[in-house]
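Colleague: I would like the atomic coordinates for the input below:
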Amino acid sequence: MCDERQLAEMAKNSGSMSGDSMGAGAMNRRSFAAMGGAALLAGCASGNEGATAQEAAATATGTGAAVTRSEVSIPTPAGTADATFYHPAEGKHPAIIMWPDIASVRPASQQMAERLAGEGYAVLHPNPYYRSVKGQQFADFAGFMNDEGFSKVGPWREQNTPDAVMADTRAFVAWLDAQDAVDTARGIGANGHCMTGSWTFYAAAAVPARVKAAASMHGGGLVTDSPQSPHRIMQAGTSYLVAISQDDDAKQPEAKTALREAAAAVGAPIEVIVYPADHGWTVLDSPAYDRAEAEKAWAQMLALYAGL
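Modeller: Alright, predicted model coming up:
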């Protein structure tokens, strides 16, 4: 997972971190708008409504598929989680729980969730900090970095223990399985970036009968000494994709072997891939965003979810 020192290095390598120019790697606001971010921002203006009484807006994704978007509230043991639910306008589809990175829900993460829905999935995009705050907290990753994001989210992150994430997953799976747009005959996928990469492992451990695919994108803390280390709780019935950045691999080169050995021990299929890009490369508004390598990781993720 990225830390303040790593973010400082990302900013140094990317140049200016202003909202209009995040350096060569990041998808800046002008580019984001050109790819449909402006329309997504307009859609975010709608209020939070219940799943059974909402005005869902149909939008067009890059694939040309019509996607329905709705703001939902999901009861959990800790309270009520706010989330956005995206799914193709017609039919039933495999569900994906797609958590954002440390900067939480924002237009860039929402665009990624919407794109995945356009590929034929029912995508739940939860606020990872709902125990502390509701809704969007930062306009983009530049805002997170320029507005003391680490200090702000620190207390919120502490509440997301492995047990808390697993409890959330159970609630999310139950909610998803009650939705008309979800094909309950298919498995559920989990997707996480940065701090939430490890959450995909916890999701599979929480509901192994339903969560059948876990994709961690530059996830942190996958191999630790804790009894609850993600690599210690892998499930035989879940397929895993672990996409590692080159700088994270340099810091913990032994993690690759530990993950593969842990998967083999329980008979879980796994792909561990080190990409020639830095931490955060898959996230649209990250200063480390690398479009070419992000598209490769996206294709690998879709191949994983095709098996649901």
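Colleague: from now on I want contacts and neighbour counts done on CA atoms only, so please keep to that.
Modeller: Will do.
Colleague: quick one: the helices in the stretch 201-308 of the chain, in order.
Modeller: With DSSP state H, counting those that start in this stretch, the ranges of helices along the stretch 201-308 of the chain come out as 246-251, 255-266, 291-305.
Colleague: nearest to Leu284, out of these?
Modeller: helix 291-305 (8.1 Å; Cα to Cα).
Colleague: ok now that closest one, how far from the chain's centre?
Modeller: 13 Å (Cα atoms, centre = their mean, to the nearest Å).
Colleague: now for that helix, which elements pack on it?
Modeller: strand 211-217, strand 239-245 (3 or more Cα pairs under 8 Å, 6 or more residues apart in numbering; DSSP states H and E).
Colleague: any chance of the helices of the stretch 201-308 of the chain in a markdown table, with mean neighbour count and distance to Ser151 too?
Modeller: Below are these laid out as a markdown table (neighbours: other Cα atoms under 10 Å; distance: least, Cα to Cα, whole Å):
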| stretch | mean neighbour count | distance to Ser151 |
| --- | --- | --- |
| helix 246-251 | 15 | 22 |
| helix 255-266 | 17 | 28 |
| helix 291-305 | 16 | 28 |
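Colleague: pipe those into TSV and attach distance to Val223 per row.
Modeller: Formatted as TSV, these follow (distance: least, Cα to Cα, whole Å):
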stretch	distance to Val223
helix 246-251	12
helix 255-266	6
helix 291-305	21
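Colleague: please, where are all the strands along the stretch 101-250 of the chain?
Modeller: In the stretch 101-250 of the chain, the strands defined using DSSP state E, counting those that start in this stretch lie at 122-126, 188-193, 211-217, 239-245.
Colleague: and the end-to-end length of stretch 70-82?
Modeller: 11 Å (Cα to Cα, to the nearest Å).
Colleague: buried ones in it?
Modeller: Ser70, Glu71, Val72, Ser73, Ile74, Thr76, Ala81, Asp82 (16 or more other Cα atoms under 10 Å).
Colleague: helix or strand: which one has the fifth one?
Modeller: Spelled out, that is Ile74. With elements taken from DSSP states H and E, the one containing Ile74 is strand 66-76.
Colleague: next, the angle strand 122-126 makes with whatever helix or strand comes next after that strand.
Modeller: Next along the chain after strand 66-76, taking DSSP H and E as the criterion, comes strand 79-88. Taking axes from the mean of the first three to the mean of the last three Cα atoms, to 10 degrees, strand 79-88 and strand 122-126 form an angle of 150 degrees between their directions.
Colleague: list of residues touching strand 79-88?
Modeller: Outside strand 79-88, the residues that touch it by Cα atoms under 8 Å, 6 or more residues apart in numbering are 48, 65-75, 93, 113-114, 117-118, 120-127, 130-131, 134-135, 181.
Colleague: one more sequence to fold, the one below, so I can look at both together:
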Amino acid sequence: MKGRYVSVPAASGEQFQAYLATSVDGRGPGIVLCQEIFGVNQAMRDVADLLAEEGYTVLVPDLYWRQERGVDLAYTEADFGRAFALYQGFNEALGVEDIRSSLQALKALDECNAGELGVVGYCLGGKLAYLAGCRLPEVACAVGYYGVGIEHALQEAEGLQGRRLVLHLAELDAYCPVEARAAIVEGLGRLPGVELYVYPGVDHAFARPQGDHYNKPAALLAHERSIAALRRTLGPDYNLSDLWEEHIRHEFDTRDVPATMATMVAEPYVNHIPTMTGGVGYRELSRFYQHHFVHNNPKDMALTPISRTVGASQIVDEFIMTFTHDSEIDWMLPGVAPTGKRVEIPMLGVVKFRGPKLYHEHIYWDQASVLVQIGLLDPTGLPVAGRETAQKLLDESQPSNTLMPSWASSADKSR
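Modeller: Model prediction:
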């Protein structure tokens, strides 16, 4: 457990417990995270810790405290029955009031920035996040994952008054069947500040790691969209371009492995897609950087930026890498002896951040073009090219379709 438990004063004068995860910055915008029907369990604490890595100070209130304090259930059949019984006896109106109390307590903490507040929720918490966004004016952004029963509370949307609402819906969710989902889309889809996303082919709880219905692509996309909405509304505003430049500087200029790793989260990963080189986790990635990358690159290796797209939590970089193959390059040409050949190759990097730290790199390039340029692949009769791919990226007036034998045959054909 990375965070700690704190007490929250209820409107009645009683107190209830909440898990507090503090922003990686020591102080950040505040989010109240609303539980699934299983209480404040490990899954909810993990979500809070993840959001704290993203820069938020997160409070996860025990919303079952009136029925039973300290509910922390797993996902066994027995625990599901107990969770469903608690859910059936849950009072939503009092739950929203407890969220209000939690927001007030959160805002009073030194770890929380004075400013806009958000609410994020899953399952039962997904609907509560929606209701909190509608009923509580202090909620600037509400994010709900597969909320159950929202279709019965669409009239509440009048209270949004243009504040930001993001709902993630699962196409195969039996708790929100197609008719319910259609009602939600029809009732909320045209309102200002509302973002609705339907994830095809996934079921309820698709964003719960280790769950039976976990779908990593959908979960990652939903998280990216959630962070984008929270960033726009609450902050924090990180200069991802500067953070990325600092990382690159230590990789290619100072060639300082500890400084490179210091720009990354505690357990980062790097994947060079064509050759599947890199590393997962601090220890493996540090080893890779130290012995197979940072000190393993040709001295004349250089990057020429072409374009950069900066999102809420990731960067997509387009660039040309040039080098002389005068040493073995483990990560790009593993096991290939130096050829002395000059290489120019277009590359693409998808760089993901968590808060102010780099989380992962996905690096793409055309390995066939590299092999052509160092003389290991004869391009004759193959739809591959060498350094021409880099030249055409720099100068779009270079001829197109030179690899298409049929190109000349269409010259005199009508359009």
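Colleague: tell me which of the strands of the stretch 101-250 of structure 1 sits nearest to His231 of structure 1.
Modeller: Of all the strands of the stretch 101-250 of structure 1, strand 239-245 comes closest under Cα to Cα, at 10.7 Å.
Colleague: farthest pair within the buried residues of stretch 70-82 of structure 1?
Modeller: Taking Cα to Cα, the two most distant members of those are Ser70 and Thr76; they sit 18.7 Å apart.
Colleague: for Ala205 of structure 1, give me its contacts.
Modeller: Contacts of Ala205 of structure 1 (Cα under 8 Å, 6+ apart): Met166, Ile233, Met234, Gln235.
Colleague: got those as TSV, with distance to Ile244 of structure 1 columns?
Modeller: Converted to TSV, those look like this (distance: Cα to Cα, whole Å):
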residue	distance to Ile244 of structure 1
Met166	23
Ile233	19
Met234	17
Gln235	20
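Colleague: contacting residues for Phe80 of structure 2?
Modeller: Phe38, Ala74.
Colleague: that one maps to what in structure 1?
Modeller: The alignment partner of Phe80 of structure 2 in structure 1, by TM-score structural alignment, is Gly149.
Colleague: which residue in structure 2 lines up with Ala178 of structure 1?
Modeller: Checking TM-score structural alignment: Ala178 of structure 1 goes with Ala108.
Colleague: how deep is its match tucked in, by neighbour count?
Modeller: Neighbours of Ala108 of structure 2 under the rule other Cα atoms under 10 Å: 12.
Colleague: onto which residues of structure 1 does stretch 361-370 of structure 2 map?
Modeller: By TM-score structural alignment, stretch 361-370 of structure 2 lines up with nothing in structure 1.
Colleague: got the end-to-end distance for that stretch?
Modeller: Terminal-residue distance, stretch 361-370 of structure 2 (Cα to Cα): 20 Å.
Colleague: also stretch 180-189 of structure 1?
Modeller: Terminal-residue distance, stretch 180-189 of structure 1 (Cα to Cα): 17 Å.
Colleague: tell me the buried residues in that stretch?
Modeller: Ala181, Val182, Asp183, Thr184, Arg186, Gly187, Ile188, Gly189.
Colleague: show me how far it is from its chain's centre.
Modeller: Using Cα atoms, centre = their mean, the offset of stretch 180-189 of structure 1 from its chain centre is 18 Å.
Colleague: hmm, who's touching it?
Modeller: By Cα under 8 Å, 6+ apart, stretch 180-189 of structure 1 touches 87-88, 90-97, 122, 176-177, 210-215, 305, 308.
Colleague: repeat that for stretch 139-147 of structure 2.
Modeller: By Cα under 8 Å, 6+ apart, stretch 139-147 of structure 2 touches 116-130, 132-133, 163-170, 173, 176, 204-205, 226, 229-230, 233-234.
Colleague: which residues of structure 1 does it align to?
Modeller: By TM-score structural alignment, stretch 139-147 of structure 2 lines up with residues 211-219 in structure 1.
Colleague: for stretch 278-295 of structure 2, same thing?
Modeller: Under the criterion TM-score structural alignment, stretch 278-295 of structure 2 matches nothing in structure 1.
Colleague: okay, the helices and strands packed on helix 291-305 of structure 1 in TSV with distance to Asp290 of structure 1 and mean neighbour count next?
Modeller: Shown next, in TSV, are those (distance: least, Cα to Cα, whole Å; neighbours: other Cα atoms under 10 Å):
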stretch	distance to Asp290 of structure 1	mean neighbour count
strand 211-217	13	29
strand 239-245	11	24
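Colleague: and Glu293 of structure 1, which of those strands is closest to it?
Modeller: Comparing these by their distance to Glu293 of structure 1 (Cα to Cα), the top pick is strand 239-245, with 10.1 Å.
Colleague: tell me the average deviation of that closest one from structure 2 after fitting.
Modeller: For strand 239-245 of structure 1, the mean deviation from structure 2 after alignment is 1.2 Å (mean Cα distance after the TM-score superposition for structure 1).
Colleague: please tell me which residues of structure 2 that strand aligns onto.
Modeller: Strand 239-245 of structure 1 maps onto residues 164-170 of structure 2, going by TM-score structural alignment.
Colleague: can you give the contact residues for that stretch?
Modeller: When contacts are defined by Cα under 8 Å, 6+ apart, stretch 164-170 of structure 2 is touched by residues 130, 133, 140-147, 176, 181, 192-204, 206, 222, 226, 229, 233.
Colleague: swap in 7 Å and give it another go.
Modeller: If you take Cα atoms under 7 Å, 6 or more residues apart in numbering as the criterion, stretch 164-170 of structure 2 is touched by 140-146, 193-200, 202-204, 222.
Colleague: next one: stretch 47-65 of structure 2
Modeller: Under Cα under 7 Å, 6+ apart, the answer for stretch 47-65 of structure 2 is 2, 16-25, 27-34, 39-40, 70, 95, 98, 102, 106, 111-112, 236, 354-355.
Colleague: just the buried residues out of those residues, in PyMOL syntax.
Modeller: In PyMOL, this line selects whichever of those come out buried by 16+ other Cα under 10 Å:
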select buried, resi 16+17+18+19+20+21+22+23+24+25+27+28+29+30+31+32+33+34+39+40+70+95+98+102+106+111+112+236+354+355
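Colleague: which of the contacts of stretch 47-65 of structure 2 fall in helices?
Modeller: Counted as lying in helices by DSSP state H, out of the contacts of stretch 47-65 of structure 2, are Gly95, Asp98, Ser102, Leu106.
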